[in-house]
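*Asks:* Mind looking at a prediction? Sequence and model below.
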Amino acid sequence: MNTYSEAISWIHSRLKHGINLGLARMEWLLKEMGSPEKKLKAIHVAGTNGKGSTVTFLRSILNEAGYDVGTFTSPYIESFNERISINGSPISDDDLIELVRIVKPLAEDLEKGELGPPTEFEIITAMAMYYFANIRPIDFTILEVGLGGRFDSTNTIQPLMTIITNIGMDHINILGDTIGKIAYEKAGIIKEGIPLFTGAKQEEAVSVIRAEAEKKQADIFQLGIDFSIENYQPVQGGEMFTFQMKETRYENLKVSLLGHHQTENAALAAASLLHMKEKGLLHLKENEIRQGLEKAYWPGRMEVLRENPTVILDGAHNTEGLEAFLSTMKDRYGEKKAKIIFAALEDKDLSVMLQLFKNINAEVYLTEFDFPRAAAASKLKEIGKMDDASTERDWRSLIKRMISELAPEDVLAVTGSLYFISEAKPFIMNILKG
């Protein structure tokens, strides 16, 4: 394993093993690697939407307070390496090669045994834990759940804090077909006596999460009850709100990520870190929270790539994400002529998602991309019964043409699957630079 391309090719070769939830393979791998997970001071983040943004807010605030922070996130938007990052900077190619050299022989040994081959996600999770524990030790590690929680490979840690963001209908073929079943899987990250902060809103989800927290004797803090958002208003370049928790009140907090939902993710991050401060786990000042929230940047989430004419990128990859995207589009660009390009994976709840486009006054263009589970543009139109929508299979030609035809007052939004967004962003950036 001498080159970066060889390392990445080997990691991706694990994709053939698909999704295989369970902790036994991961526990075996970590034990053989010297149990790096036990060295980590970790915050564990699960949920349907908002995980990545919440991780970013946490990391940005901790950075402002002077801490070095490792993050493990998925999927990536600009480069594979960003999945394992320190202080927002992706792992180096050389470090990634070294990690593959360490984990590859162990993965091959595991594959020969009764537990079977580790998946790609398990490999990357193990690499991240080893990296943060042994190669680049840091003050705090923030781990984002890949899928569900209970049997996700990240659930091998004993964290300082757990966070569950909003719950929605996603991965229903794996996690269950009701909010309660999905919430049960997410609640699987709750550990004995470890505090939990949640932004879940649905009564069914909250009741499942609270029951699991009570069972584990874990203190639970819920958005809207134990901490809250007041005086929300969209402002130039972001969102503004007041944060309230116990006697702590911070007025006019600003986040640069667009959308009301981002204030909820920001509140989750602030509340959980303030609780850690109260328990003596870290030091934190008000101005560090303020600056951390405002500086937080997360690619592919209502990301404005250009203004006048405006070009936006957003990974609205499920129903809740698309609802948030369309709500933000209405709030911020309701008076402008909007054009939306959309591509999605076929295992999403497409019939519900596509109906949402009927609630916005915009031209909708359906397209497709080269990915194993990507839905064909024609299938999207058929499922959504979208007679007014245009379809084009070649997303590159579509985006190039649309950008060239934009008038100064127009808005073009490219949205849908995060896998699509990761391909589209560099392509769009090249067009805009030209």
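*Replies:* Right, received. Where do you want to start?

*Asks:* use CA for all of it now, contacts and neighbours both
*Replies:* Will do.

*Asks:* Tell me, how many residues neighbour the closest residue to residue 306 other than its chain neighbours?
*Replies:* In space, and not counting its chain neighbours, residue 306 is closest to residue 312: 7.3 Å by C-alpha to C-alpha, 6 or more residues apart in numbering. Using other C-alpha atoms under 10 Å, the number of residues around residue 312 comes to 20.

*Asks:* I'd assumed residue 312 was in a strand, is it?
*Replies:* Yes. Assignment of residue 312 by DSSP: H, G, I helix; E, B strand; the rest coil places it within a strand.

*Asks:* Now do stretch 17-33: distance from first to last residue.
*Replies:* End-to-end distance for stretch 17-33: 21 Å, by C-alpha to C-alpha, to the nearest Å.

*Asks:* related to what we said a few turns ago, OK, contacts around the residue nearest to residue 306?
*Replies:* The neighbours of residue 312, taking C-alpha atoms under 8 Å, 6 or more residues apart in numbering as the test, are 302, 303, 304, 305, 306, 411, 412, 413, 414.

*Asks:* Repeat the analysis, applying 6 Å as the threshold.
*Replies:* 303, 304, 305, 413 (C-alpha atoms under 6 Å, 6 or more residues apart in numbering).

*Asks:* Please identify which of these is nearest to residue 8.
*Replies:* residue 303 (27.1 Å; C-alpha to C-alpha).

*Asks:* Name the residues of stretch 115-126 that are buried.
*Replies:* Going by neighbour count (16 or more other C-alpha atoms under 10 Å), the buried part of stretch 115-126 is 117, 118, 119, 120, 121, 122, 123, 124, 125, 126.

*Asks:* Now render those as a markdown table, adding distance to residue 70 and secondary structure.
*Replies:* Formatted as a markdown table, the buried residues of stretch 115-126 follow (distance: C-alpha to C-alpha, whole Å; DSSP: H, G, I helix; E, B strand; the rest coil):
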| residue | distance to residue 70 | secondary structure |
| --- | --- | --- |
| 117 | 27 | coil |
| 118 | 23 | coil |
| 119 | 22 | coil |
| 120 | 20 | helix |
| 121 | 17 | helix |
| 122 | 17 | helix |
| 123 | 17 | helix |
| 124 | 14 | helix |
| 125 | 12 | helix |
| 126 | 14 | helix |
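
*Asks:* Now render the residues you listed as TSV, adding distance to residue 143.
*Replies:* Shown next, in TSV, are the buried residues of stretch 115-126 (distance: C-alpha to C-alpha, whole Å):
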residue	distance to residue 143
117	23
118	19
119	18
120	16
121	13
122	13
123	14
124	12
125	9
126	12
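
*Asks:* Next up, identify which helix or strand residue 158 is on.
*Replies:* Using DSSP states H and E, residue 158 sits in no helix or strand.

*Asks:* give me the number of residues near residue 352?
*Replies:* 13.

*Asks:* before we move on, what about residue 194?
*Replies:* 18.

*Asks:* What of residue 146?
*Replies:* 22.

*Asks:* Find the nearest non-adjacent residue to the residue nearest the centre of the chain, please.
*Replies:* The chain has residue 52 as the residue nearest its centroid, 2.9 Å off, counting by C-alpha atoms, centre = their mean. Excluding the flanking residues, the one nearest residue 52 by C-alpha to C-alpha, 6+ apart is residue 73, at 6.7 Å.

*Asks:* let's bring in a second model and compare:
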Amino acid sequence: MNEIKDTNPVNFQTAKEAIGWIVGRMEKLGIKPGLSRMQMLLEKLGHPERRLKFIHVAGTNGKGSTCAYLTSVLRQCGYDVGTFTSPYLEKYTNRIQVNGADIEDEALLRLVNEMKPIVDEIGETEVGPPSMFEISTALAIMYFAKVAYPDYVVWETGLGGRLDSTNVVNPVVTIITNVGHDHMDILGDTLEQVAAEKAGIIKAGVPVITAVEPDDVWRVIERTAKEKKATLYSLHQQFSYSNTKSDLDHQTFDFNGPFRNLKEVPITLNGQHQLTNAAVAVMTLEVLRQYYACIVDDEDLYKGLTETRWPGRLEMISNEPRILLDGAHNPEGAATLAAALTNVYRYRKLHLMMGMLSTKNHTGYLRHILPLVDTLIVTEPDFHKKGDASRLAEIASELLHDMNRKVDIVIERDWKRALETLTSRTEQDDLAVVSGTLYLISDVRSWITYQTDSEKGW
């Protein structure tokens, strides 16, 4: 890895200080959609993004899993792969990785010290100060372009697409996994409006892979692709899959694509939705083979898919008692979780602990989950936008009354006490599930795995 010249005075002495400066901007500045600050920042940095091959991934659900599949397969094929993902489950550096290893503290410190004077300069202009996510995005680009030099960068959008800070790159391929009810306070009141925001990452002439449904929402993607003269590969049209086997921790599917067909493609992630995510990833890899001479042997493809892991999504974090983590936090995510709980897992009683942010569609989420649970423990994530546990319990009670169903509802605002309650109620043949915002999943995962609090965040 090359040394980076220190052209500016050192502002921070440690990586921890530098990260503190970045994440501290979240509460001060919040989310600031728009590309003007990012464009100015990258121009002043010499446009490092132009040196990289990006696979740009947007979608309401499934982005992370699709990114994980792509990263695993490309690494198995011998490529160096950078990933930029959000939110992070354990610590800030998780979001910027090369070949599964976090950005090093030394590199992070040098790059942030190089950026800070430029960030301060931009903050004095009419566009205003760059946000936490914008600085993180620029940091990732600088790391990949000036230090690590990966062959591909798997590049996940943060929120939406059109005005997301990641949308300053010209990728080699674009993915829009799906469109659902999430962040509608920012992205729009209808699924068509949300789709239009996500379609904003489509670039002229760059192929697009999507599993977006239903037709009226898909047409938004199709229209944008046509306008941009971007070849569109849609699930159920240009490519499809059929499930051939579904056991716990092992599924296979047949893939049918425009270039070739593949039999008995294996994955170990659970749930019907993971078959869709894997098929989208396979179609993307097929496009890379066809357009960019990416070498993907079948043996490497199958092994890479089999070895894909994605923490916090249908992850069995404990076996005694059985505790399943799943970051479902919107109606579509809840439907996916409910399907897995119905078709994949076996249990005598189901005990669910959930915590949400105040901005989410809690009613839609609970409609999918409540018919399955025997105990509902509502808690609050350790985050400033946390949803009120009592209000969640009220919504659940109203829905249960309409369903003519009785469920034991426990309100425990302290998530560690809620976890103790969940654990104590889960007997040998039962299943405990922790679901909701990834801020809660992150804390619970770190506590069960390491007995420490997480540094979770965006």
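*Replies:* Everything's here; your move. Predicted model only: the values in this text are computed from it and were never measured.

*Asks:* helix or strand for the aligned residue in the second structure for the residue nearest to the centre of the first structure, which one?
*Replies:* Aligned counterpart of residue 52 of the first structure in the second structure: residue 64 (TM-score structural alignment). Here residue 64 of the second structure, judged by DSSP H and E, is contained in helix 63-76.

*Asks:* For stretch 390-403 of the first structure, buried residues please.
*Replies:* Neighbour-count burial for stretch 390-403 of the first structure flags 391, 392, 395, 396, 398, 399, 403 (criterion: 16+ other C-alpha under 10 Å).

*Asks:* Nearest to residue 23 of the first structure among these?
*Replies:* Nearest member of these to residue 23 of the first structure, counting by C-alpha to C-alpha, is residue 395, at 38.4 Å.

*Asks:* quick one: what's aligned to the closest one in the second structure?
*Replies:* Using TM-score structural alignment, residue 395 of the first structure pairs with residue 415 in the second structure.

*Asks:* Next up, the contacts around that match.
*Replies:* With contacts defined as C-alpha under 6 Å, 6+ apart, residue 415 of the second structure is in contact with residue 379.

*Asks:* now with 8 Å?
*Replies:* 379, 380, 381, 382, 440.

*Asks:* Tell me, of those, which are also contacts in the first structure.
*Replies:* Compared against the first structure with both residues aligned by TM-score structural alignment, their matches' C-alpha atoms under 8 Å, the contacts of residue 415 of the second structure retain 379, 380, 381.

*Asks:* Mind telling me what the first one corresponds to in the first structure?
*Replies:* By that I understand residue 379 of the second structure. In the first structure, residue 379 of the second structure lines up with residue 367, judged by TM-score structural alignment.

*Asks:* Quick check: which element contains the residue nearest to residue 244 of the second structure when sequence neighbours are not counted?
*Replies:* In this structure, residue 244 of the second structure finds its nearest non-sequential neighbour in residue 253, 5.0 Å apart by C-alpha to C-alpha, 6+ apart. For residue 253 of the second structure, the host element (DSSP H and E) is strand 250-256.

*Asks:* ok, and what's touching the helix or strand following that strand?
*Replies:* Moving toward the C-terminus from strand 250-256 of the second structure, the next helix or strand (DSSP H and E) is strand 261-267. Here strand 261-267 of the second structure makes contact (C-alpha under 8 Å, 6+ apart) with 244, 249-256, 275, 278, 302, 305-308.

*Asks:* hmm, back to that, next, the contact list for the match of residue 52 of the first structure, please.
*Replies:* For residue 64 of the second structure, the contacting residues are 85, 156, 310, by C-alpha under 8 Å, 6+ apart.

*Asks:* now the first structure: which of these match?
*Replies:* The contacts of residue 64 of the second structure retained in the first structure, by both residues aligned by TM-score structural alignment, their matches' C-alpha under 8 Å: 85, 156, 310.

*Asks:* Let me see the contact set for the aligned residue in the first structure for the second one.
*Replies:* Which is residue 156 of the second structure. The alignment partner of residue 156 of the second structure in the first structure, by TM-score structural alignment, is residue 144. Contact analysis of residue 144 of the first structure by C-alpha under 8 Å, 6+ apart lists 44, 45, 46, 51, 52, 55, 71, 72, 73, 74, 154.

*Asks:* redo that, cut-off 7 Å
*Replies:* 44, 45, 46, 51, 72, 73 (C-alpha atoms under 7 Å, 6 or more residues apart in numbering).

*Asks:* Could you do residue 328 of the second structure as well?
*Replies:* 334, 337, 435, 436, 437.

*Asks:* hmm, back to that, what about the residue nearest to residue 244 of the second structure, distance to residue 272 of the second structure?
*Replies:* To residue 272 of the second structure, residue 253 of the second structure is 11 Å away according to C-alpha to C-alpha.

*Asks:* just residue 221 of the second structure next, same as before
*Replies:* Counting by C-alpha to C-alpha, the gap from residue 221 of the second structure to residue 272 of the second structure is 23 Å.

*Asks:* of the two, who's got more company?
*Replies:* Between residue 221 of the second structure and residue 272, residue 221 has the larger neighbour count (other C-alpha under 10 Å), namely 25 against 17.

*Asks:* The first structure: which residue goes with the more buried one?
*Replies:* Using TM-score structural alignment, residue 221 of the second structure sits opposite residue 209 in the first structure.

*Asks:* and the closest residue to that match other than its chain neighbours, what does it touch?
*Replies:* Nearest non-adjacent residue to residue 209 of the first structure, counting by C-alpha to C-alpha, 6+ apart: residue 187, 5.5 Å away. Applying C-alpha under 7 Å, 6+ apart, we find residue 187 of the first structure in contact with 149, 150, 209, 212.

*Asks:* for the third one, what are its contacts?
*Replies:* Shown in contact with residue 209 of the first structure (C-alpha under 7 Å, 6+ apart): 183, 184, 187.

*Asks:* so which of those residues comes closest to residue 3 of the first structure?
*Replies:* Closest to residue 3 of the first structure out of these is residue 187 (39.8 Å), distances taken as C-alpha to C-alpha.

*Asks:* The closest one -> the second structure?
*Replies:* By TM-score structural alignment, residue 187 of the first structure lines up with residue 199 in the second structure.

*Asks:* between the contacts of residue 415 of the second structure, which is nearest residue 172 of the second structure?
*Replies:* residue 440 (34.6 Å).

*Asks:* counterpart of the closest one in the first structure?
*Replies:* Checking TM-score structural alignment: residue 440 of the second structure goes with residue 420.

*Asks:* gap between the helix or strand encompassing its match and the chain center?
*Replies:* For residue 420 of the first structure, the host element (DSSP H and E) is helix 418-433. Centre-to-centre, helix 418-433 of the first structure and its host chain are 18 Å apart (C-alpha atoms, centre = their mean, to the nearest Å).
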